[in-house]
Structure formats: C-alpha cells, structure tokens
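Novice: below are the sequence and a predicted model; questions follow.
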Amino acid sequence: MTSINILPIELLDIVFHHVHTLSLSDVSELPAVPDRILFPLNVGAVCTLWLRVLKSHPQFWQSVVIDVALDPAPFLDMLGSLTDGSDSPLDLIVFSSDPSINKYLENSRTRVVFEHLEPVIARYTTITFRLVYQSSLPCASEILLLESAQYLSELFLLCTTYDRSDNDADDNEIMGAEHDPLFLGPAIPTNLRRLSLTGFDLFNLCYCGSLQTWQYHLQLSITHYKFRKESLCGTSSTKHFAVLMQFLHDLSYYHCPLSISFSDISLGYRPSRNITSKYAISLARMSFANVSADFISAFFSTMTLTNNPLALVSFQNCVIPCIAQWHQNISVTNSFVLELADIPFNETTGTSPERVLRLDRDDSLYNAIEAFPPNELQILRCEGVTDRFLQWLSGDNNADLDAPRMVMIKLHDCANFTAQGVCTLLLNRRRRISYNGPVTTLERLEVFGEDHEIYEGDFSILKEYRESLAYLWNVEPGDP
C-alpha cells in the first residue's frame, strides 16, 4: 500500500484541495479554542514537502494559523507572501497548544510573529492571539494605532495566565490630562465590531486615545482587572474607576448600541455611596461573569442607560447586590432576556420569620429580577431556585409582581425546586392575570435536570395549559 508521504505532488494537490473544502464546510465542528487540528496548520506541520505544496496555493490560506508552541519560522513568510496572491481578507490565529510552555520562549516567538505581521496587517480582518501568558500578548494600542489596521474588524487578545500586575503600568502622562484628568487622548479611528482584551491592556489603550469605530455595533469584552484604590482628585491617573466609565461613555457616544462583557473584575476598595458623576452609556447587551458585588454596585450606581432598548443582561457566578434603586423604567426589547447562571447560594441563619419568604436565604436572584424584569428568564445551575423563589416569582400573597412581562422561563440543572412549585407558579400567575390586565401569560416552560418527578396532580395542571403553554420537561431520575 502506497504511503501518502510518497505520493506525487499532483496527487497531494488533489488531496489538500479536498481537505480545504472540508475545512470550509465543517465550520460548526471546529474547536471553540484554537487547536492544532485547524487547517492549514494541521497539514503544513507534518513535513516540509506538504508545507511547500500548501504555500503554492494562496486559496488555502484564508486563515493563517500559527502555533507558538512550535517554531513558527516555517509559517512566517505566509503572513506577507499572501498579500500578492489574493485580494480576499484573511484571518490570523496565533495560539499556544502547550499550556506548560516557557514564558520567555512564548514571549519571544510571539514578538517575532507580530514583527512579521505588522507590515502586512492591512490584509487581515480578524486577528486572534490566544496565548498562555498575558505578557506574551501584543498591546491593543500597538495594533490599533497602525494606520494600516483601520479596517480590522475583529481583535481578540486572550490568555490563561495573568502574569502582569494591574499596578505594573505607572500612570502615564496623557496629552490634555493636565486640564482634564479624565481626558482619554485623541481619537483612534477603527472599523472594529468586536474587541476582546485584558483590563490591563484596556487602560494602556486609554493612555493612547479614545477608541472610535465606524461600525454601528461594537462588542467589547474586558477580562481580568482589579481596580486599585481611587486616585486623588485632580491627578492624571487612569487607574481608577471613573476612567473606565468615561471610556465607555465616549465609546457609546460615537456609535449605538454597545454590547459589553466583564469577566473576572473586582474592586480593591469599597465604592463610595456619594455619587457625584453619572455616565450616559448606550447598551444593547451586558454580561458579568465572576465579577465582584462591589464592582457591580459601582458600575450601576455611576452609569445611566440611554434610551436604546436592552436585549440581554447576563450574570454568571456573581453575588448580585441591590441595583434596582439606580435604574427605573429601563427600556428593553420585547424579547428581553435575563440569564442567571451559577449564582452563589449562601445559607444564613437567624432570619426573622416575616422575611423568610422574601429572602429565601440569598438575595442575588431576587435583586437581578427586580432590576431587570425579563420577558425570557433563563436560570442555569442555581441552588437558589426553590419553591419559595418560584412562589415569589408568581406574585403570591398579593405581593407586587416583579416580572409582569415574563412569557418564558427556562430552568436548567437547578436542583432545589419541585414540580409542585412550578405548578404553583403557573396557577398564581393565571390568578393574577384575572385581576391585573398588564400581566402576561407564560407561553413557554422548559425544565432540564434531575429528579423533578411529575406527579398525577401536577401533570393534570400542566395539561390544563397545553393550549396556551408550550412546555418541555426533560428530566432524568436522580441517584437512588
């Protein structure tokens, strides 16, 4: 049997064309993070001959994939040579497949890749650096300040190990800061529609200017930052919370709306209760993952949502403080989604009997729903979803209904409620509708998880709703 390694180049061409076609058709099967199976890296890394064959076909290189866990030198010439082969835009993915790679080796290899990328960056519409060490990442300002990068539409600067202290970068002098401590520098024109970077890199970008984009919608993701203690009033420091808010205000001023995601963000101090400034920000979607309660309080207490309707608010692994007091009559879309995932649930003791129903031992779920009454409520892996919580959500005991517009509720892998609790929710909301016209009827119910057995009485209640309620009860028996 003939080995593929000794096939004639003409046959290799045919094989690689077929592999290229498959790589385009199976986009849904690609890994969520860069991997060595990505074409053409998976083929080009086999041997010099295969790489040489690939290099003779520019159409194979819509995505240039470089793994800095290996010597990137054989692939570097493709960054520039492709500029003459086609006018189609390119994507660049630079990643490390070895989580134990030496930091200084990753640093140096990534710097070499960037030096080869810089002169030809105009050809690339999407650039992704997904590395191990934060110190290996190029700065967003290094890329966005290049005139040839003005047409870049997506930039992702991601890492798994944050080896740079958030206080490493001293407060640099910013042009105009002597007159306005929150002045963020001159405008940086871009064509970005998606930007993901670390908090450290965001503030370095603030040193250089105020980001502007020609796109109607921008998705901004900020990961990992701990705000140090507030700077003294009147200094040119860019390390305090007000600079972030000013940056978001300026960003949303130039285009509407803005989608923002915060992950692993915290404050190193208690936020002040004396709010002196409000920043108007236009948001379509906002997400908080592993973010401290102090940061959430500071964020919502110092910002004002403009009239652009919200489409989604998401909290994951966050303790959610009371924020409804700062936002009344928020404009939302008719399909507004509130997503709550992995919300901590803390046992407390000594709760007075009259407050047991309201508190249910943890307020995070309640605080989120009171602040953002949803049309669609999605709750995933939250122990705080109990029968008492569902009773509160139904507006029982003549209490105010905090989610009057809710038409859909999804409960995924929440273990502490029963089928009876869900049926009570349905019955109480129907009872409220007969007295309060504005209250909507639940149209869809989804339950996924274990050990939520439906008894005959519960099933009969669900059958009563089958004409107006689409329900999916997909549960498995719990452990015996």
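Specialist: On my side now, so go ahead.
Novice: can we go C-alpha only for contacts and neighbour counts from here?
Specialist: Noted.
Novice: are we agreed that residue 462 is in a strand?
Specialist: No. Residue 462: not assigned to a strand; according to DSSP: H, G, I helix; E, B strand; the rest coil it is helix.
Novice: hang on, it packs against residue 422?
Specialist: No. At 9.6 Å, residue 462 and residue 422 do not qualify as touching, with contact defined as Cα atoms under 8 Å.
Novice: how near is the spatially most central residue of the chain to residue 285?
Specialist: Central residue of the chain (Cα atoms, centre = their mean): residue 261, 4.4 Å from the mean position. Going from residue 261 to residue 285 by Cα to Cα, to the nearest Å gives 8 Å.
Novice: here comes the other one, which I'd like you to weigh against the first:
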Amino acid sequence: MPIQIQSLPVELLEFVFEYIASAPSSTTSSPVKGSGVAPYRALFPFNVAATCHAWLSVLMHHGKYWDRIIIDVAEDLTPFLDALEVHKLRMASMTLHVVVFSSAGGAPYDIACEASNNALELSRVRKVHKALESFLEQCESITFDLVYQSSLPSAIGLLSNTMPSLRRLSLTCSVHDLDDSENAIAVPARAFNLQQDQQRVPQLRELTVTGVGFMELCQYPIWKYMH
C-alpha cells in the first residue's frame, strides 16, 4: 500500500522541511520566472504550508521557518495569520522577508465579478497589513504583488514607519483601477513626519511602485535619501 503524505512520521517531515528551507530556490523572495503556477507559491514556507493541513501543523511548531512571511490573499488567510500570532515573540528578533500576493491574477478576467473580487482582495489585504504592523521594524524586504491597484498599501504610508532594516520595497499590481494624476493622490498626514526624521528607512536601496505610487512619492521625494 502506498504511503500517503499525511501518514509520514513527523520526524521525517521535519528533516525534509529543514532540507527544503536551506535550498537556494526556496530562500529568495523573488518570483520564479517561467513557473506554471503562481510563482510565489514555490517559495518556502508557503510551498509546504499550502500542501496540506498536516504539513502546516508541523511548520507551526517551528518559529525558525517563519522568517519568510508569504501570504496569498486569494486564499484563506487564517493559517498564516495564526502563524504570525503564534510566533510573534520569536519573530520579533528575526530579520523578515514579506511577500503578499494574489494568485487570482492569473485567472481569466471577468468584468461581472470585478467589483466583488476587488472588495474581497482589499478586505484581505487590510487584514494582512494590520497583522504585519508589529513586524515592520524587522523587515528587510516587503513585496505586495496584487491584482488591483486600489488594494495596494500606500507607499508613503509604509515608508512613514521606522524600518531600519528595510532594503527593498515593491508595490505592484496587474489592474490599475486608480487615477494616477497628481490631484487624485492623497498623502497620509503622518507621512510628513519623514521631513523631521530622514532615518526611518536608512537601508532602503530598491523601490518599485506603480504610477499612483510614483505620483504619491513625488509629493515627498523619499528616494533622495537612498544611497
């Protein structure tokens, strides 16, 4: 009788996951080019945690695996938000890489469902963003790769936080559903605190944004402090 993945001994699974975690292809926060599936799904620990509940359960017992926070907002957020809560104390001393993406971007476009899909993505992104707020100081890279522009967090809003380790920020989407004219961009009031504290993001080296994000940043050119 063939062995099912759910019946593998926990000790064996832990050994396998340790090997996967150390593989170079699993440790990058960049997408895998040419992949037939949503590229971020190939990254560890998402690739393991999303396979089945048994594998997720094993990962939940090991905080060391959660230095890469990878969340698909097209699916149930609960297991991954639970992992953040369970390992909050340990993660407070770790350098983190965050990827928030939507695998729905590869689905056929359906204008009839656009409004509901947009609202669902925005709602889930807000939940994720709220959960991540307490970890921002530990982040070395943050990537939001979503379907809708309107779901992306504000570039200035993020950069107004103190993130001494942040080197890479990427905010991208596939559907641009916002006006990118200068008059349409509302900058959060607290962002202007950046003018008093230029060292909130002293390590920032790479910044990728949409047209809306660019126009937003033009109202406060944060990149002049990048080296």
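Specialist: On my side now, so go ahead. Note that the structure is predicted; figures quoted are calculated from it, not measured.
Novice: can you give me the helices in structure 2?
Specialist: 10-22, 24-27, 46-49, 53-60, 78-86, 88-91, 114-132, 155-159, 211-218 (DSSP state H).
Novice: the fourth one: which residues count as buried?
Specialist: If I follow you right, that is helix 53-60 of structure 2. Across helix 53-60 of structure 2, burial judged by 16 or more other Cα atoms under 10 Å covers 54-56, 58-60.
Novice: would you mind putting the residues you listed into TSV with distance to residue 15 of structure 2 alongside?
Specialist: What follows is those, written out as TSV (distance: Cα to Cα, whole Å):
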residue	distance to residue 15 of structure 2
54	15
55	12
56	14
58	11
59	11
60	15
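Novice: would you list every one of the helices in the stretch 251-400 of structure 1?
Specialist: 293-301, 356-359, 364-371, 387-393 (DSSP state H, counting those that start in this stretch).
Novice: redo the ones you listed as TSV? Include distance to residue 19 of structure 1 and mean neighbour count.
Specialist: Converted to TSV, the helices of the stretch 251-400 of structure 1 look like this (distance: least, Cα to Cα, whole Å; neighbours: other Cα atoms under 10 Å):
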stretch	distance to residue 19 of structure 1	mean neighbour count
helix 293-301	48	20
helix 356-359	58	15
helix 364-371	48	20
helix 387-393	52	20
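Novice: nearest to residue 243 of structure 1, out of those helices?
Specialist: Shortest separation from residue 243 of structure 1 across the helices of the stretch 251-400 of structure 1 is recorded for helix 293-301, at 11.8 Å, computed as Cα to Cα.
Novice: and the closest one, which stretch of structure 2?
Specialist: Helix 293-301 of structure 1 lines up with nothing in structure 2 when matched by TM-score structural alignment.
Novice: with stretch 54-72 of structure 1 instead?
Specialist: Counting by TM-score structural alignment, stretch 54-72 of structure 1 corresponds to 59-77 in structure 2.
Novice: return the distance of the matching stretch from the chain's centre.
Specialist: 10 Å (Cα atoms, centre = their mean, to the nearest Å).
Novice: and if you look at stretch 25-32 of structure 1?
Specialist: The answer for stretch 25-32 of structure 1 is 20 Å, by Cα atoms, centre = their mean.
Novice: for the residue in structure 2 that residue 126 of structure 1 lines up against, give its distance to residue 204 of structure 2.
Specialist: Residue pairing (TM-score structural alignment): residue 126 of structure 1 is matched to residue 141 of structure 2. Residue 141 of structure 2 sits 9 Å away from residue 204 of structure 2, going by Cα to Cα.
Novice: pull up the overlap in contacts between those two.
Specialist: Contact criterion Cα atoms under 8 Å, 6 or more residues apart in numbering; residues shared by residue 141 of structure 2 and residue 204: 166-169.
Novice: just those now: which is nearest residue 177 of structure 2?
Specialist: residue 169 (21.0 Å).
Novice: can you tell me the number of residues neighbouring the closest one?
Specialist: 22 (other Cα atoms under 10 Å).
Novice: would you confirm that it contacts residue 145?
Specialist: No. In this structure, residue 169 of structure 2 is not within contact of residue 145 by Cα under 8 Å, at 10.9 Å.
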